Structure formats: structure tokens, C-alpha cells
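Engineer: this one's sequence-less:
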């Protein structure tokens, strides 16, 4: 059992949608989590077209692992995935959340099989989950990502994961020409990413959301 102070602290909505009671925010879109992931994080980073062997994706906010599963579903070459998560779910919570996506079931089983070790293989994706506050963990990380999934809870409810110092660390840990994508178009987030060195643009959001953000270093 994990430390209660590091637990995911969940409630559940109809349809098997987990909601963080700590941040009062659902883990994925009520209008279709997998479709949102494909629109925001995959298409927003021009994936899978950019994938080549050894391509490295990093993420702020692992949550249910849905972004990893969606990536593994479309990847056809060996790639790497590193995610930073302060409040990891328990195995039974992951299983309950994954049940909402039956088409991902074999990949989700592989994720859960390796979950206790925080290092595992999901299809062609070699994944590592770094547990802890990204503000402390990312500065000491030795890797650099070719693409970032910025998927923390809403900036209005989880501002710690969107501040200028952390966005600067994201840029510092991005390969030249690397990209990011996120569902939020909040002005202060876009300004922080631009200040960190990204060329930031807005794109159409998912399911009626007016805008999302993407950028290239």
C-alpha cells in the first residue's frame, strides 16, 4: 500500500472516469479520453509520423497511463517513454480506469504487469515512471525528450505543474527541435513556455474546447 500522502485520492464518475479529489479534476475528458489523447498529445506532437527507433517522449502527469497506451497502440518502432507522477494510482485503480478502453486491453495488461517496478514494456515502448514532485525530479533527470506530453491537472487547480521554473526545466530537457503539446491554452502557460524557448502556437482543442497549445524548441 502506498503512502496516503502520495495516493491518487480518487472518486469515480459514471463510465469509469476517475476524478482526483485532491485537484477536483477528471483524469481524462468526459467526452472521450482516448480520442482526446490522440488529438492533443499524438497529433499535437505530429505522432506517430515522427517516431524513429530511440525517439524519446516525456510526460508531466502519468495519471492512468492512457497517453502511454495510445502511443503504444500506434508505435511501430522501439521508442522510450518517461513520465513524472507525484500521486500514482494503485493497481486496482488502474484496472478500473483501463476498463473504459477495451480496445487497449492487451497493452493495459502489460502496463499493469510492470507497474510495481515502475519500469516496463508496453508494446514497442520502453516506459519508466518517476514518482515524485516533478519540480524536484525533473531538474535531476539526465534525459532529454524529443516530444513532451504536458498533461498535469488544470492549471487553475494544479498551478505547481505549470509554473515558469518547471517549464524552463521542460525546455532544458528537450532535444533541439523537440516539441510539446498540451490541452491547455492558458495565457500564463503559453507565456512560460515561450519564455523557456519554445515557439508556441494555438491549435483547435478537443470536443468543443476552443484551443490547445503546441510548440517547438
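Structural biologist: Cool, the structure landed. Predicted model only: the values in this text are computed from it and were never measured.
Engineer: Only C-alpha atoms from now on, for both contacts and neighbour counts.
Structural biologist: OK.
Engineer: Show me where this structure has its helices.
Structural biologist: If DSSP state H is used as the criterion, the helices of the chain fall at 33-37, 66-74, 91-98, 105-114, 134-137, 164-172, 187-195.
Engineer: Could you say which of these is packed most deeply?
Structural biologist: helix 66-74 (a mean of 22; mean count of other Cα atoms under 10 Å).
Engineer: tell me which strands and helices that helix is in contact with?
Structural biologist: helix 33-37, helix 105-114 (3 or more Cα pairs under 8 Å, 6 or more residues apart in numbering; DSSP states H and E).
Engineer: Tell me which other helices or strands the shortest one touches.
Structural biologist: In this structure, helix 33-37 packs against helix 66-74, with contacts taken as 3+ Cα pairs under 8 Å, 6+ apart.
Engineer: The longest one now?
Structural biologist: In this structure, helix 105-114 packs against helix 66-74, helix 91-98, strand 119-122, with contacts taken as 3+ Cα pairs under 8 Å, 6+ apart.
Engineer: Alongside the first one, take a look at this:
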């Protein structure tokens, strides 16, 4: 079956919104600050970066999380290689990715690392000698269980559980845990009780912590030994 691309609309402030899920791709307040707080600090990064570090993500979206991570990796001065894998059912077209990332002047020197390689059919891209990006296109419930990778940190970045419940199902959270390295972590902007319970049942020690902006709480966790 042919992959479906994202149907995107735009708010007056330039924030892209998924028509399929009626949800913005990043915070209406400050998408850059949100990404740094939720996914970097939530996974204790860049402190844990090392050669061979592997990040996996549910929901690539605009690629903002990837570029924020790449920026942190470069600023940390790590000698070695970073692997970033993202599962995306509805990849954005090139024009939408380029327009969405164009709003972030702080990432201007890194945007071409993504836009020069991006294609919505996915694949594996050697972004730079020290960074590889893998985009796995399709339903994560089908693709992740058969994935042969193992992540040190997970970004759980699907649309709201209320609007995209399939990406937060208990079976998928078990697949996340099964593809997490010992002592690996996850972070997500949501603190929904059903998500926290699913992650706990999957094998993570789950914590509800302060969220970003108008979101009172978010969730983080570490895989139990």
C-alpha cells in the first residue's frame, strides 16, 4: 500500500497543524524550548551522549526534535557517531518540512542537514560523517516490533493520546521497551494516566514531572533492570 503523506494546515503564527489529527506539530508557545525541555532534559541529554548513542522516536513530524538533538550533539563536542531513528506514518512533504523549520532562526545553520536529504518515502540518510538519520515510514505498531535496532533514549512524540490513541497503545509501549538498551530512557510531553500505566507495565520506572508551558506535567522514565 502506498504511504500517505501528511496533510498540513498553518496557523497565523506559522505553526503547522496536522489535518489528519487536528493537532499542532509543536508548542504554540515555543516549539524550540519545548523540545529542549521535554526530549533533551527529559532523557538527561546531552550528559549521556557518547560514541554510538542511539535515539529513537515515535513521530518525526517536522524534524524539529532531530535538529535540536543534532545541535546539542555538536555543542557537546562528542567524538564519535550518533544514530537517530524515527517512525512516522504520515511524513511531511519537503516544502512543509522546509517551511516549518524556517521559523527557527536558532537552527538556521543546521536546517540543510535535513532538507538536503529529506524525502517522504523515508530511508537511511548519512546526514554528516558523525550522524545517521533513519526514517521508518508506516504504522509503528507494525514496523517497530520487526525493527532490529535498540535505542538508548526514546522520544515519544506522537500527537495527543486523545487524538492519536494508536501511537500510545500498550502493545506499542511494550515494543518500545523491548527495543530499549539496559538503563535506557524515554521522555514524552504527555502525562496521560493510560500512557504512564502502559509504560510502567512495559517495564519502565515512570515519573510524572513538570511539563512545559501550559502543560502542567510530562512523563519520563528509565527501563528497569
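Structural biologist: Right, received. Where do you want to start? The structure displayed is predicted, hence computed values, not measured ones.
Engineer: Superposed, what's their TM-score?
Structural biologist: Scored by TM-score structural alignment, normalised by the length of the first structure, the superposition of the two chains gives a TM-score of 0.95; 214 aligned residues with a Cα RMSD of 1.2 Å.
Engineer: Now the top strand by length along the second structure: buried residues?
Structural biologist: In the second structure, assigned by DSSP state E, the strand with the most residues is strand 180-188. Judged by neighbour count using 16 or more other Cα atoms under 10 Å, the buried positions of strand 180-188 of the second structure are 180, 184, 185, 186, 187, 188.
Engineer: superposed on the first structure, where does that strand end up, distance-wise?
Structural biologist: In the superposition with the first structure, the average deviation recorded for strand 180-188 of the second structure is 0.3 Å (mean Cα distance after the TM-score superposition for the first structure).
Engineer: Remind me what that strand packs against, helices and strands.
Structural biologist: Looks like strand 180-188 of the second structure contacts strand 151-156, strand 217-223 (3+ Cα pairs under 8 Å, 6+ apart).
Engineer: Any chance of the helices and strands packed on helix 66-74 of the first structure in TSV with distance to residue 146 of the first structure as columns?
Structural biologist: Shown next, in TSV, are these (distance: least, Cα to Cα, whole Å):
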stretch	distance to residue 146 of the first structure
helix 33-37	18
helix 105-114	22
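Engineer: Can you check which of those gets nearest to residue 161 of the first structure?
Structural biologist: Of all those, the one in closest proximity to residue 161 of the first structure, counting by Cα to Cα, is helix 33-37 (18.8 Å).
Engineer: What span of the second structure is that closest one aligned with?
Structural biologist: The aligned range for helix 33-37 of the first structure in the second structure is 31-35, by TM-score structural alignment.
Engineer: returning to what we had before: for the helices of the first structure, give me a markdown table that also has distance to residue 19 of the first structure.
Structural biologist: As requested, these are exported to a markdown table (distance: least, Cα to Cα, whole Å):
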| stretch | distance to residue 19 of the first structure |
| --- | --- |
| helix 33-37 | 13 |
| helix 66-74 | 14 |
| helix 91-98 | 10 |
| helix 105-114 | 19 |
| helix 134-137 | 20 |
| helix 164-172 | 24 |
| helix 187-195 | 23 |
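Engineer: Aligned counterpart of residue 135 of the second structure in the first structure, please.
Structural biologist: Under TM-score structural alignment, residue 135 of the second structure pairs with residue 129 in the first structure.
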